[in-house]
Every structure is written in C-alpha cells, then in structure tokens.
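1. fold the following and give me the result.
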Amino acid sequence: MARKPKHRPETNKHLNRFKYTQDQAIDKPFNWSQMVRLMKYIKPYTKNLLPISIISMLISTIVRLVVPVLIGKVAIDIAIANKDTSLLTKLVIGIAVLYLLSYIGNALRIKYVNILGQNVIYDLRRHLFSHVQRLSHKFFDSRSAGSILVRIMNDINSLQELFTNGIINLLMDVVMLTGIIIILLVLSPKLALAIMVIMPIMFYISTKLRKNIRRSWQQVRIQQSKLNSHLNESIQGIRITQSFSQERENTEFFNGVNSDNFNSWRIATKKSAMFRPFVEMSNAVGTVILVAYGAYLILQQDIQVGTFVSFAFFLGMFWEPISRLGQMYNQLLMAMAASERIFEFLDEQPNVEEKMNAVDMKNMKGHIEFDRVQFAYDEKRIALHEISLEMKQGETVALVGHTGSGKSTIANLISRFYDPTKGTVKIDGIDLKDAAIDSIRQNISVVLQDTFIFSGTILENIRFGRPDAADEEVIEAAKVVGADDFIKRLKNGYDTEVEERGSILSAGERQLLSFARALLADPKILILDEATASIDTETEMKIQEALKRLLNGRTAIIIAHRLSTIREADTIFVLEHGKILESGSHKELMQMKGEYFDLVKSQFQMLDAI
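-> So this is what the prediction gives:
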C-alpha cells in the first residue's frame, strides 16, 4: 500500500513565498463563450481534418444504431418468427458488412482526431509562448518562472485529451443518445418513457456537482503551479542550498508543497468520481424497469419480443453515452480550469504598448535625453524622482551610486523595458513611447552582471544577438573582448556545447561571452550594467583596452560599483534615492569633493585595509 505523504504543518508558514505568482482560483460560472473561444483553435482544420473525423464518427455511430433494430425487428420478429432462413442469412452477411464499415470508420476517426488534437495543442502552445515573450518586464516581476512554465506545459497538456478525443466523442455521444431516444420512442413510447424516468434526477445531481468539481480542478492547477515554482527555484539554487546545509529544511518544505498538491488531486478526483456510480445506479434501475414493464407489455401484446430485445440492446448503449458524457463533463471542467488560466495570460497586455504608427528607429544615432522623468515600480516604491539628464551621441556615460539609487532603472527605461510614470525619455529627439519597440532594442546591447548563457555552442551563443553574422565575425568579436584565448583551450573550441546556463564555464568566461554577443550586434547604444563585476582585474584591464576601440562612435552607459572602471567616462552621474546629486567628469567631481569624492575615497580606504 502506498504511503500517504505526511504534511508537516510547520512548513505551511513558508507557503507565502508563492504569493507573488498571482496564481489564484478564478471563481466564475461555467462560461460557454470561453469554451467557444477555445474551439476557435480548431478553425484552421475545419476544411480537412475535422470533416473527415466527423464523417467517420457518423458512419460508426449510425452502424451501432441500425444493428439492434435489424436484430430485434427484422431477425427476431420477421426472419425467426417466419422461419425465413434466406432472409436470416442475408441479414447476417449485411450485419457483418456494417461492422466492417464501422471498423473502418473508427480507425479513420481515431487517426484523424489525434492528428487534429496534436495540431491544435501545437498551435495553442506556440500562441501562448509567443504572447508571453512579448509581455513587459512588469509581468515577469510578479510571477515565478515555475508558474509560467505550468501554464505553457501542464495547463495546455490538460487540454490534449479534450482536443484529441473529447470533442469528437462528445459529438458521437450526443448523436448516439439522440438517435437511441428517437428509436426507443418510435419502437414503444410507453417503455421508452418508463426507462428514461430516471434522467431528470441524474441531470439535477450533475448540475449540483459541477461547480464544486470545477473549483477542485482549479485548486489542482494552483498547487501544481506552486510545486513547479518550488522545483524550479530549488534546482537553480541548489548550490546555495548545499552551501548553507539546508537540504533537510528544503526537503521538508517540498513535502509540504507536495502534500498540498497530493491532497488537491485526491479531493478533485474524489468529487469527479461521484458521477459514475449515479450512472451505474441509473443503469440498474433502467434494467429493472425494462424487465418488469417490458415483460408486462409483451404479455399485454403491446410490443413484440423483437422490440423487447432491441430495447435490451439499446439500454446498454443508452447509459454508455450518458456515462461518457459525465466523464466528458469532468473533462470539460478540467479543460475550463486550464483554459481560464491560459486565457488569463493571453488576455494580459504589455504594460509597454506600441502605437499603431510607431516610428522606426533603424537609423538611430544614440543621443539620449531624460526630461523630468519619474518612475515607480509600484505606488509605494518610487525609483526615480523627476530626473533630467542628457547623454550625447558617442559619449561614454557612467551611473554610480548605492544599491537602489536608480541606476538600473535608467538603463531599463532607455531599452524601454518600462515606460516612465511621468516625463519623457527621448533618443535622437523621439519620445520612446512613439517608437517601434523592436527598432529601439535592435540598436541597443545590454550586458548584465548575471549574464545568461543558453544551451548550445559557444558560436551560437555569441551569434544570438545577430543570427546572420558569419563565423569569422563571431570569432573576431570574441578576439576583441579577449574571449578567444579561453575558447580555443576548450575541447571543441567554438563548437563546444556549453550546456544549460553555461554551467561548464566560469563566471568570468560567461561574462566575456556576453561582451562578445553584445559587441557582435553592433549597437548604437551599449549598456554595461555591472558587467565587469564577475571578471578578475587582469581580464578587466584587457576589456578596458578593447572597449576604448569598440565604444568609439557609440553611446555607452556604464553602471558600476567598482569606480576604477569609469574613470575615462565623459560624464559621470551620481545618484542617490532616485535623484541626481552630482554630474561631471571624474576630474571635475573629485575637485568638488562631494558624494563622488567620498565614494572613491571609501573604496580606496577599503583597498588599503586589504
């Protein structure tokens, strides 16, 4: 017997770590308009795959409806009653041919329905991923990578059964149930109505259960999101976990999240399973009614034996689609819970919007202006207080200040990852709100302190910012930033697979690759955000020499705590709490003996102490 995971109450206090994911149950009534929206993904296949699937389904369903009538009314009431062996032989052959036709129809249905479903899932996942990639940074600030992963993978996977089998099976069951009811009413209205007396009760029960079941499946999705978030966080932070010997605490926390996930599945499946016993009970009641009332009608000569036999066939078939419709309804509830979460992301609009007639800035020169710019990440946290500054074309500008002073915020506004709350940010005299986003970012390269290296070769990683670059250009960019030396020492050189996040490389080597990537893109504006923090002093000196040549003709923004890297900057802006305290060259600021002077002095005192 499988052990039930033990939920440790003390771990619950940690679950507030997941509040930022914004994964909450969406408490809405079952919305058919949303289901219609989901069905629109089938539209591209309505001229080929869908018609073939429906036609093959109709063939097999019609055969199943015809055969019981042939057996009861023709075989028993006519052929056997009149001892007509010739008719009976023809009937047997005819039924065999019909079953062969049904087999072919079923085979075609299964094949094309699966092809249809997989295509729809592919399109939906592609659409969601493409949409998420276009969302603003603010969207990702409030959600973990794990919760986003759940939407794109798990939630869409939960729709797979709906599209591969559910829709066509739903049509098939509706057609079959409708056909059975019509045939039964034609054969014997009295017996048909007697058998179907239980249906209103079933409908009432299913109506009562549906909201509760749907809510349970929403909770399953939420718990899966939390579980994935924790797994993603744990794997990425495994070195920190091990360095602080927190494996046990992390495991206990995982047990708590895993238990919540287990319990949500247990509750949802328990509620979903309640429907089938009611269907089986209805089948039993229907059988009792058929035997008792059917026998009475035969004795009263209201129906023939063949009609009774046809009813017996149809009774088994009658509750089968009802049972499947109950399961299908549970499937619809699961799909609804998943689709609500998917459409929540698809309905999310970028905070940074592009105007219809946006200006193309492909000929950007790199003259930057901030005019009374204020920016707040939220109402309580203002990052910039109406600052005004100018960065002339081709200048190297440095931004210095303590953590949280607003340096990276200025860089984010230049790349238009965010829009200012007040004021305007201009490049070449054009308000960035009026410019095409891609044309801005294609002219800007950003190198971060925590650089990201993708799975693939070193050549592919450097070429990421400019996919059409020739191998020779990639190698030249690596040589300029001093990355060529360590790349050549690798087993396969530029064709070396660097694995996820560049795990085979040191922090300094990853940073050199990011420099090469940025420089290969040939930007008009280059932003270095603590880009040399992970590089040793010797490597930094090589890069400083390379940057003197590479920054020529480009506007460069350097953000650095290590003040030795910004001495050569044309202008240095000193920030504190989102305000500009001082500005000028290194020499000018040192003569002022203000905040910048104190920062430089404190750093040299630290070095002397070492």
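2. only C-alpha atoms from now on, for both contacts and neighbour counts.
-> OK.
3. can you tell me the closest non-neighbouring residue to the residue nearest to the spatial centre of the chain?
-> Central residue of the chain (CA atoms, centre = their mean): residue 152, 2.3 Å from the mean position. With sequence-adjacent residues excluded and distances taken as CA to CA, 6 or more residues apart in numbering, residue 152 is closest to residue 125, at 6.2 Å.
4. same thing with residue 206?
-> Here the residue nearest residue 206, using CA to CA, 6+ apart, is residue 275, at 7.0 Å.
5. tell me which stretches of the stretch 401-550 of the chain form helices.
-> 407-414, 437-441, 458-462, 471-480, 484-489, 507-520, 537-550 (DSSP state H, counting those that start in this stretch).
6. ranges for the strands of the protein?
-> Along the chain, the stretches classed as strands by DSSP state E are 368-378, 381-391, 396-401, 422-427, 430-431, 444-448, 525-529, 555-559, 571-576, 579-584.
7. ok, residues contacting the fourth one?
-> Outside of strand 422-427, the residues within contact range by CA atoms under 8 Å, 6 or more residues apart in numbering are 364, 366-375, 386, 413-414, 431-432.
8. out of those residues, which are buried?
-> 364, 366-370, 372-375, 386, 413-414, 431-432 (16 or more other CA atoms under 10 Å).
9. for the nearest residue to residue 420 once chain neighbours are set aside, which residues are in contact?
-> In this structure, residue 420 finds its nearest non-sequential neighbour in residue 375, 4.9 Å apart by CA to CA, 6+ apart. Counting by CA under 8 Å, 6+ apart, residue 375 touches 382, 383, 384, 385, 386, 419, 420, 421, 422.
10. how close does residue 375 sit to residue 409?
-> 8 Å (CA to CA, to the nearest Å).
11. what sits in contact with each of those two?
-> Joint contacts of residue 375 and residue 409 (CA under 8 Å, 6+ apart) are 383, 384.
12. same list (the strands of the chain) but as a markdown table, adding distance to residue 565.
-> Shown next, in a markdown table, are the strands of the chain (distance: least, CA to CA, whole Å):
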| stretch | distance to residue 565 |
| --- | --- |
| strand 368-378 | 22 |
| strand 381-391 | 18 |
| strand 396-401 | 9 |
| strand 422-427 | 25 |
| strand 430-431 | 31 |
| strand 444-448 | 15 |
| strand 525-529 | 11 |
| strand 555-559 | 9 |
| strand 571-576 | 12 |
| strand 579-584 | 16 |
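13. one more, for comparison:
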Amino acid sequence: MEQELDISRQKKDLFRLLSFLKKYKVLLFFAFVFLFLATACEMYGPILVKRFLDDHLMKQYFPKDTILMLFSVYVVLMIGKIVLSYLQLLMFQQIAFKVVQDIRMKVYEHVHSLAFSFFDKTPIGSIVSRITNDTEAIKDFYVSVLATFIQQIVFLVGIIIAMYSLDVKLASICLGLVFIVYFVILTYRKKSFPFFMETRGQLSNLNAKLNEHLQGMSIIQAFNQQKRLQSEFEHVNESHYQAGVKTIRLDSLFLRPATDLIYTIGIMFVLSFFGVASFSNPVEIGTVYAFVSYLERFFEPITQMMMKLSLLQQAVVSSARVFDLMDEEQKAPVQEGSNSPKIVEGSIDFRNVSFAYDGVHNVIHDLSFSVLPGQSVAFVGHTGSGKSTIMNLLLRFYDVKNGEIRIDAQKLSTFQESELRSNIGLVLQDPYLFVGDIKGNISMYNDTISEMDMKEAAELVRANEFIEKLPNGYDEAVVERGSTLSSGQRQLITFARTIAAKPTILILDEATANIDSETEEAIQTALTAMRKGRTTVIIAHRLSTIQDVDCIYVLHKGRIVESGNHQELLAKQGLYYNMYLLQNKGSLQLAE
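-> All right, here's what the predicted structure looks like:
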C-alpha cells in the first residue's frame, strides 16, 4: 500500500512539474517544430543511403545527375539536422532554466510567508537544502531529463515509422522490445524511489549539521569541541554515502547493462530474420543496412533515456521535498476583516491573553495590561517568565488564541501587516546587519527614508560619531552579519535603523546589552529622546536601564505578579526588590 502511495505521489509531482511549462507554451511550440523537423531530417538519411546501395551500388549504375542529387539532398539534410537540433536544444534549455528560476522564486517567496512556528521546528540547513540542492535536482529534470525524453521519444517514433516502411513484421518484433524496456523502467522506478528519498533526506541532514556548526564556530573552538563535532559530521556524511551506494548499485544493474542486453537481443533477432529470409528470397543489402542502422538508432534514444532515469528519479524525489515546502500551511498571521485601521496614537491593550507555542503548555497566563499613548513600560522577570513572548505577540509573529490584543482600541488582527511593520519599531538584543553598506542597513533600502532622515537618526543615537570616522563613511561596506564592526557599533546602527523609520510604537529588547559602559550613558539619553512622543515597550534584564519608565511589570511564570514604578516596586520589597538587590550585589541604591 505504501509503495502504491509512493508511485501515486511520484505521478502527481511529475504532472505538477510539467504544469510549470504552461507559461512558456509559445516557446515550447517552436521548440517542438524544430524538433520534428530535425527528426525528419535524421530519419530520411538512411532512406537515401538505402536507395544508393540498392539502386546504384549493387547494380553498378551511377548516373551523374542522380548521384549528385542524392549526395546534395543528404548533405542538406545533415546540415539541416544540425541547425534544427541546435535551435530546438537551445529553446528547450532556455525554457528549462526559466521554469527552474520560477520554481526557486516561488519557494523563496513562500518561505517569507511562513509562520515563526515553522522556523521554530525546522532546521535552517534543511530549508536551505530544499531551496538550493533540491531545486538544482529539479533543474536537471528540465535541462537534461525532460529535453532528452522529448527529443528521444520523438526520435523513437520516427524510427518506428521508418522501420515499418521497410518491413512490417520485423518492425513489430522490434516494437515488442519497447515493452521490455518499459518493464525495466517501471521496475527501476519502484525499486529506486526509497533509495533516492533516503539520499535526499541525508543530504538535508548534512546541510543542517553544516549550517549549525558554521554558525556556532566560535563556541566550538572556545570549548574545544572540534573532534566531537567532526565525528558527528562524519557519521552523518557516512549515512549519506551509504544511501548513495544503494542507488549506485541499482543504477549499475538496471540502466546501461539492461539496455545493452536488450540491444544485443534485438540485433540477434534482426540478423536471424534476414538470415532465414535469405534462404528463400534474395535480401537487398540496402534494406539490411537501413534496418540495422535504424535498430542501432532505435536503441540510442532508449539508452539515452535509461541513463537519465537516475536524474529523473532524483528530480521527482526532490520535487516532493520542494512541493512539501511550497504547500506548508503554517502561514504567518494575515489580516482579518476588510477594514484597514491605522495606528495613530499608539495605545496598547492586552486583555486576558494566554499563549502556548506548542498549543498545549501556556507560557503566559491570562495577561492583562494597558499602555497609554506616549507611555513607556518595561517588563522584567527571570528567564522563561514570558517577556519575549509579549514582544512576539505584539508584533504579531504569532497569533493569539485566547484573549485579545488591541492597538488604538482596534483588534491587532484587523491591521494590515504593512501598517504594523511601518509603525512598530523593533531593536533586538542581538543586532543583525545585512551584507551591503551602512547607509543601506539604516534605511533598509526604503525609498521613503531620505538621506537626511537617515543621518538625523544616526546623530540622535550617536552612531554618526563612529560612522563618520570610517574610510567611506555611510558608504562603508558591511560584510555578513557586520562582523567587521564591534557589537556596540552594530547595535548603534540598528538603533538608527529603527528611528529612521519614525515608528509610533517602539519595542526595545534589552537594547543596551551590547553597549559598553562609557557609551551606555549617552545611549540612555538617546533612548529618552527616542521615547518622546512614542509608546515604548521595553524588555529589560538590567534594572538600572528602566528606572525612569512610567510603569514596570514584573513577570513570574507567565503572570504579572507586581506592577508600579521603580520606587513603588522597591518599597513593596517583593520580587522586583530581590532582583534589584541581586543585580547590585546586595547594595540598595535608590534612584533620586
């Protein structure tokens, strides 16, 4: 039953691959026209040779005009075949590359629409493998397999027609060989499917491990884990090798050897047929030549197709993995309803919100709080208390199932994504920079942000002080993740990036964590300026950075257990008081 499902899935994915060709039906039409004409030229060649052998060479009859005409037609046909073959191959290849480009872009675009919950559970290396390795295997399907199969099938049909024009009985016997080849192909597909699936899966694991190890290289070297992880990688690599060996063994049995055996049987049949026929009737040498020539050409496309079966199976298996990703239903939350409210004032309301990442175990419980326009609030608590979850829900990276969140008295789910992203600014603890330049990383290549806005934002957060000292200033190149800049410099750039967008609501996830002590005071001044006129939500670990906010919410196991300003919470001598004492090493320093 499982094997039947596999075959059914293969057929479904194969037809889906072919459906991408609809967009290029005009190019396909001309490619087929050139293919048919090239095949006709190829098929008529042996007919001309047969006429020369039987009508002229065997009879020693060589009229100059006739021989010259035969020679000229043959040369024209061969040149025509070469030109037409080039044109049809060029068109098929062009279509193939365009289709693969379309598939790769569809997958990439779809990945951008997936929910954070999908990325929480799926290794990044596995996703990269599907977008790169698996689409590359699909490219082989269009570039090598599909073009070869179309060409060779048309070629095969032309040969069969030509063979029937010479001898119906013998052509029928040779046609029977096609069914033997079909049986071999069918058997190969059934046997090879699980092997190819295992190989692609192991390649995905290989990429996932490689991605994880490269990203954590500093930790690996710091903790001297090279040998352990090399051994781990070797184990995954060996599994991939063993899966590949299974495929190679099957290919070695079913592909070229099987075709050569069938070809040998075919030659034996043809020669035996003419040998027996020669006892009773004379056999024309031209007919024997033409038939043997056609039989050889008959197996040429079969051999070509058999040798491409491995690529076909790889492509079908890879397409299943790519289509599974394209069909992934864990989509990022989308707008509900037809209204499109705007964020103007920036008030925030959480009403009895509970949330679980796995849908079962809540990380926040019945959470309710309000933030008035222009207010600054902070959330503090031990690791796992739910601080970052509040940020993720407010940005609508995840949808709320229990309770509701409102901005400006409108349900969060009714806002368009573009409205939320343009009006909620985010600064994360780990600053992320893109390859490009500093100017592009601040403006995020947004045409609505002028150069003046960008520089004003940089000045506000004091980023201009180091940027202007760089050799190329704002045009200074930024490498992957901005690794040539200090962590503090990267953070300052993300500060400027957020301010340049002029958000109504500001979310700061321990934004000063990577700033040195000397810079922190200046940044705190900048943050105060940033918060003016903006509703600000701060996820805080260092309590010294939030003493001037309007309200502090203390979280414990996903619940608000205390709230108030800095002085009020110290006076309660509760959880916040103990956290403050711990961070200040037992010395209570009340802010004035």
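14. where does the TM-score land?
-> After superposition, the two chains reach a TM-score (TM-score structural alignment, normalised by the length of the second structure) of 0.94; 582 aligned residues with a CA RMSD of 2.1 Å.
15. sorry, back to before: need the max-distance pair from the buried ones among the contacts of strand 422-427 of the first structure.
-> Greatest spatial distance in those: 364 and 386, 25.2 Å, computed using CA to CA.
16. the alignment partner in the second structure of residue 323 of the first structure and residue 153 of the second structure, how far apart?
-> Using TM-score structural alignment as the criterion, residue 323 of the first structure maps onto residue 303 of the second structure. Per CA to CA, residue 303 of the second structure is found 12 Å from residue 153 of the second structure.
17. higher neighbour count, these two?
-> Between residue 303 of the second structure and residue 153, counted using other CA atoms under 10 Å, the more crowded position is residue 303 (21 against 14).
18. so the more buried one touches residue 258, yeah?
-> No: using CA atoms under 8 Å, residue 303 of the second structure is not in contact with residue 258; the gap is 9.4 Å.
19. residue 210 of the second structure matches what in the first structure?
-> Using TM-score structural alignment, residue 210 of the second structure pairs with residue 231 in the first structure.
20. wouldn't residue 436 of the first structure be in contact with residue 364 here?
-> No: in this structure, residue 436 of the first structure is not within contact of residue 364 by CA under 8 Å, at 11.8 Å.
21. quick one: the match of residue 210 of the second structure from residue 345 of the first structure, how far?
-> From residue 231 of the first structure to residue 345 of the first structure the distance is 22 Å (CA to CA).
22. who's more crowded, these two?
-> Using other CA under 10 Å as the criterion, residue 231 of the first structure and residue 345 rank with residue 345 on top: 19 against 14.
23. and the more buried one, what's its match in the second structure?
-> Checking TM-score structural alignment: residue 345 of the first structure goes with residue 325.
24. which non-adjacent residue is nearest that match?
-> Nearest to residue 325 of the second structure is residue 107, by CA to CA, 6+ apart, at 7.2 Å.
25. how close does that neighbour get to residue 323 of the second structure?
-> From residue 107 of the second structure to residue 323 of the second structure the distance is 8 Å (CA to CA).
26. with neighbour numbers in mind, choose between these two.
-> Ranked by neighbour count (other CA under 10 Å), residue 107 of the second structure and residue 323 place residue 107 first, with 19 against 16.
27. can you name the residues that contact that one?
-> 131, 322, 325, 326.
28. excluding chain neighbours, give the residue nearest to residue 353 of the first structure in space.
-> Per CA to CA, 6+ apart, closest to residue 353 of the first structure is residue 433, 7.8 Å.
29. that neighbour and residue 419 touch, don't they?
-> Yes: counting by CA under 8 Å, residue 419 is a contact partner of residue 433 of the first structure at 7.4 Å.
30. of those two, who's got more company?
-> Remark: of residue 433 of the first structure and residue 419, residue 419 carries more neighbours, 23 against 19, as counted by other CA under 10 Å.
31. so the more buried one sits right up against residue 413, yeah?
-> Yes: counting by CA under 8 Å, residue 413 is a contact partner of residue 419 of the first structure at 6.2 Å.
32. count of neighbours near residue 548 of the first structure?
-> Around residue 548 of the first structure there are 11 residues (other CA under 10 Å).
33. that one matches what in the second structure?
-> Under TM-score structural alignment, residue 548 of the first structure pairs with residue 528 in the second structure.
34. and for residue 39 of the first structure?
-> So residue 39 of the first structure corresponds to residue 18, using TM-score structural alignment.
35. one more: residue 516 of the first structure?
-> Under TM-score structural alignment, residue 516 of the first structure pairs with residue 496 in the second structure.
36. neighbours of that match, just the number please.
-> 26.
37. one step back: show me the two of the contacts of strand 422-427 of the first structure that sit farthest apart.
-> Top of the distance list for the contacts of strand 422-427 of the first structure (CA to CA): 364 and 386, 25.2 Å.
38. what does residue 43 of the second structure correspond to in the first structure?
-> Match for residue 43 of the second structure (TM-score structural alignment): residue 65.
39. give me every residue that touches that match.
-> Per CA under 8 Å, 6+ apart, neighbours of residue 65 of the first structure: 176, 179, 180.
40. could you do residue 571 of the second structure as well?
-> residue 577.
41. and if you look at the one 10 residues further on?
-> The contact partners of residue 581 of the second structure, taken as CA under 8 Å, 6+ apart, are 587, 588.
42. same thing with residue 292 of the second structure?
-> By CA under 8 Å, 6+ apart, residue 292 of the second structure lies in contact with 267, 270.
43. map it onto the first structure.
-> Residue 292 of the second structure maps onto residue 312 in the first structure, by TM-score structural alignment.
44. and what of residue 237 of the second structure?
-> Per TM-score structural alignment, residue 237 of the second structure is aligned with residue 258.
45. the aligned partner of residue 592 of the first structure in the second structure - how many residues pack around it?
-> Aligning on TM-score structural alignment places residue 592 of the first structure opposite residue 572 in the second structure. For residue 572 of the second structure, the neighbour count with other CA under 10 Å is 13.
46. buried residues, stretch 147-167 of the second structure. List them.
-> Buried, per 16+ other CA under 10 Å, within stretch 147-167 of the second structure: 147-152, 154-156, 158-160, 162-164, 166.
47. ugh, wrong one, I meant stretch 68-87 of the second structure
-> So stretch 68-87 of the second structure, judged by 16+ other CA under 10 Å, has buried residues 74, 77, 78, 80, 81, 84, 85, 87.
48. next one: stretch 477-492 of the second structure
-> Quick answer for stretch 477-492 of the second structure (16+ other CA under 10 Å): 477, 478, 482, 487, 488, 489, 490, 491, 492.
49. likewise for stretch 219-235 of the first structure?
-> 219-230, 232, 234.
50. tell me the average deviation of that stretch from the second structure after fitting.
-> Stretch 219-235 of the first structure, aligned to the second structure and superposed, deviates on average by 1.5 Å (mean CA distance after the TM-score superposition for the first structure).
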